[in-house]
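A.B. asks: Compute the structure for the input listed below.
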Amino acid sequence: MTGRPREFDRDQALEKARDAFWRRGYEGTSMADLVSALGLASARIYAAFGSKEDLFREAVGLYEANEGGFATRALHEEPNVRRVIERMLRDAVEIYTRPGQPQGCMVVTAATNCAVENDAVQQWLAEHRLARTASIIERLKQAVREGELKPGTDAETLGDYYATLMHGLSVQARDGVPKKRLHDLVTVAMQALDASLSQTS
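C.D. replies: Coordinates of the predicted model:
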């Protein structure tokens, strides 16, 4: 006798959980909220995903593999450093302001302030943000080594600047700042990189 098949689509349930966490954050999303969003009893959620924290970590993984992967895609697909940075920032604006979808970046907003018992979640997300910053800095350092950026360009400070801007775009988007204003901000921010471009790049 075979086991009874699952009555729900696990991938679809994970998408619903991702959106719930994205909108309300880790602490702001209760098990009751997840029961309502997924349309499943809490026992079934635990059986399918483990703890609330396990579900959250898997939901973040789904976000980073899709919407939240825009920075990784820009780093891997664009042929020069200026296009990498501009695409990263403009894609951030587009994703953070999509109508009918959670606003901002899930990794930036999901756990900025947490109770002590959720320190592990907060630290885990901080590590994700720091890793993204490090990847931007490394791409800028590569651009200095390869002559795209002028010798002596402070790649670390420039990388911190653009990472901070991406996080700020997330907050602004959640606050309802219009997409056009955010794109205008990106246009201004690109001037910092343009000032460091070598004449031959």
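
A.B. asks: okay, CA-based contacts and neighbour counts for the rest of this
C.D. replies: Noted.

A.B. asks: by contact count, what packs against the longest helix belonging to the chain?
C.D. replies: Using DSSP state H to define each element, the chain has its longest helix at helix 119-145. Using 3 or more Cα pairs under 8 Å, 6 or more residues apart in numbering; DSSP states H and E as the contact criterion, the elements in contact with helix 119-145 are helix 81-96, helix 106-109, helix 155-174.

A.B. asks: The same query, at a cut-off of 7 Å, please.
C.D. replies: Helix 119-145 sits against helix 155-174, with contacts defined as 3 or more Cα pairs under 7 Å, 6 or more residues apart in numbering; DSSP states H and E.

A.B. asks: Next, the angle helix 81-96 makes with the longest helix of the chain.
C.D. replies: Relative orientation of helix 119-145 versus helix 81-96 (axes from the mean of the first three to the mean of the last three Cα atoms, to 10 degrees): 150 degrees.

A.B. asks: Now the second one, please; I'll put the structures next to each other:
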Amino acid sequence: MARPRSFDRDHVLHAAERQFRASGYNGTSVDDISAATGLGRGSLYGAFDGKHGVLLEAMSGYFARLGQFAPKALAGPDESALERLHAYLLRAVHGVPLAPDLPPVPDRAGAACFAAKMALEIGASDPEVKRLASECFSVVRVAVAECVRVAQRNGDIDPDADPDDLAYLLLTIIRGSDVVGAYGHSPDRLTSIAESAFALLPRPRHT
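C.D. replies: Alright, predicted model coming up:
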């Protein structure tokens, strides 16, 4: 009979995610993951098949959290859709927490999109990382575009604007803020970026 796992898998994957965020994939060794998670090398290989397996599971967990958090944060009544979009944008430019019920990470660079960070580092040579990163982006894009459609239905955004184009615009600004934040710019600067992006949303034409 196989022995039951003697560790909290989610805790291990969150710890590994923090390590990958801090050091990148290539800068993280199996020993680093072992130190961060408290699991020995043998346990890591046995449970996850090594460093790459840990990364893929950590990214899958991150995708699952995004899939719950983004739609929930952006869903609601028509009359408050624009307000929800504004609040989501403000929160997003200040970093994505490791889990929806945790506060933002104090280090802005460490709170950048995990999937995007891994995609930029190794996505070009790693199809699985590229696929997971694309799925992470898509789940947020769909939620943002749907919130835009609801705001259009309520008369708060120009009905002729393409919701998908606006979603891409906002997410490009959010991901760009990861770079700006990584260079140490202040929270006030990031808030200003978010407000400027929000102001770009086309409002209905009144005749």
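
A.B. asks: List the TM-score for the superposed pair.
C.D. replies: Here the superposed chains carry a TM-score of 0.79, computed using TM-score structural alignment, normalised by the length of structure 1; 197 aligned residues with a Cα RMSD of 3.0 Å.

A.B. asks: in the longest helix of structure 1, what's buried?
C.D. replies: Neighbour counts over helix 119-145 of structure 1 (16 or more other Cα atoms under 10 Å) mark 121-122, 125-126, 129, 132-137, 139-141, 143-144 as buried.

A.B. asks: after superposition, how close is it to structure 2?
C.D. replies: Superposing on structure 2 places helix 119-145 of structure 1 at an average distance of 2.6 Å from its equivalents, by mean Cα distance after the TM-score superposition for structure 1.

A.B. asks: And that helix, how far out from the chain middle?
C.D. replies: 12 Å (Cα atoms, centre = their mean, to the nearest Å).

A.B. asks: Against residue 198 of structure 2, how distant is the equivalent of residue 134 of structure 1 over in structure 2?
C.D. replies: When structure 2 is aligned by TM-score structural alignment, the residue opposite residue 134 of structure 1 is residue 142. Here the distance between residue 142 of structure 2 and residue 198 of structure 2 works out to 18 Å (Cα to Cα, to the nearest Å).

A.B. asks: Same question for residue 77 of structure 2.
C.D. replies: As judged by Cα to Cα, residue 77 of structure 2 and residue 198 of structure 2 stand 19 Å apart.

A.B. asks: Counting neighbours, what do you get for residue 147 of structure 1?
C.D. replies: 15 (other Cα atoms under 10 Å).

A.B. asks: my bad, residue 26 of structure 1
C.D. replies: Neighbour tally, residue 26 of structure 1, other Cα under 10 Å: 24.

A.B. asks: Pull the contacting residues for the closest residue to it other than its chain neighbours.
C.D. replies: Using Cα to Cα, 6 or more residues apart in numbering and skipping the chain neighbours, the partner closest in space to residue 26 of structure 1 is residue 110 (5.4 Å). Listed by Cα atoms under 7 Å, 6 or more residues apart in numbering, the contact set of residue 110 of structure 1 reads 21, 22, 25, 26.

A.B. asks: Please pull up the equivalent of residue 119 of structure 1 in structure 2.
C.D. replies: So, by TM-score structural alignment, residue 119 of structure 1 is matched to residue 127.

A.B. asks: meant to ask about residue 181 of structure 1
C.D. replies: So, by TM-score structural alignment, residue 181 of structure 1 is matched to residue 189.

A.B. asks: Report the buried residues of the helix or strand hosting that match.
C.D. replies: Using DSSP states H and E, the element containing residue 189 of structure 2 is helix 187-199. Across helix 187-199 of structure 2, burial judged by 16+ other Cα under 10 Å covers 190, 191, 193, 194, 197, 198.

A.B. asks: Closest one to residue 177 of structure 2 out of those, please.
C.D. replies: Distance to residue 177 of structure 2, by Cα to Cα, is smallest for residue 190 among the buried residues of helix 187-199 of structure 2, at 6.7 Å.

A.B. asks: residue contacts, that closest one?
C.D. replies: 93, 94, 177.

A.B. asks: same question, residue 143 of structure 2
C.D. replies: By Cα under 7 Å, 6+ apart, residue 143 of structure 2 lies in contact with 70, 71, 74.

A.B. asks: Kindly report the same for residue 147 of structure 2.
C.D. replies: 74, 75, 81, 85.

A.B. asks: how about a cut-off of 6 Å?
C.D. replies: Counting by Cα atoms under 6 Å, 6 or more residues apart in numbering, residue 147 of structure 2 makes contact with 74, 81.

A.B. asks: This completes my enquiry, with thanks.
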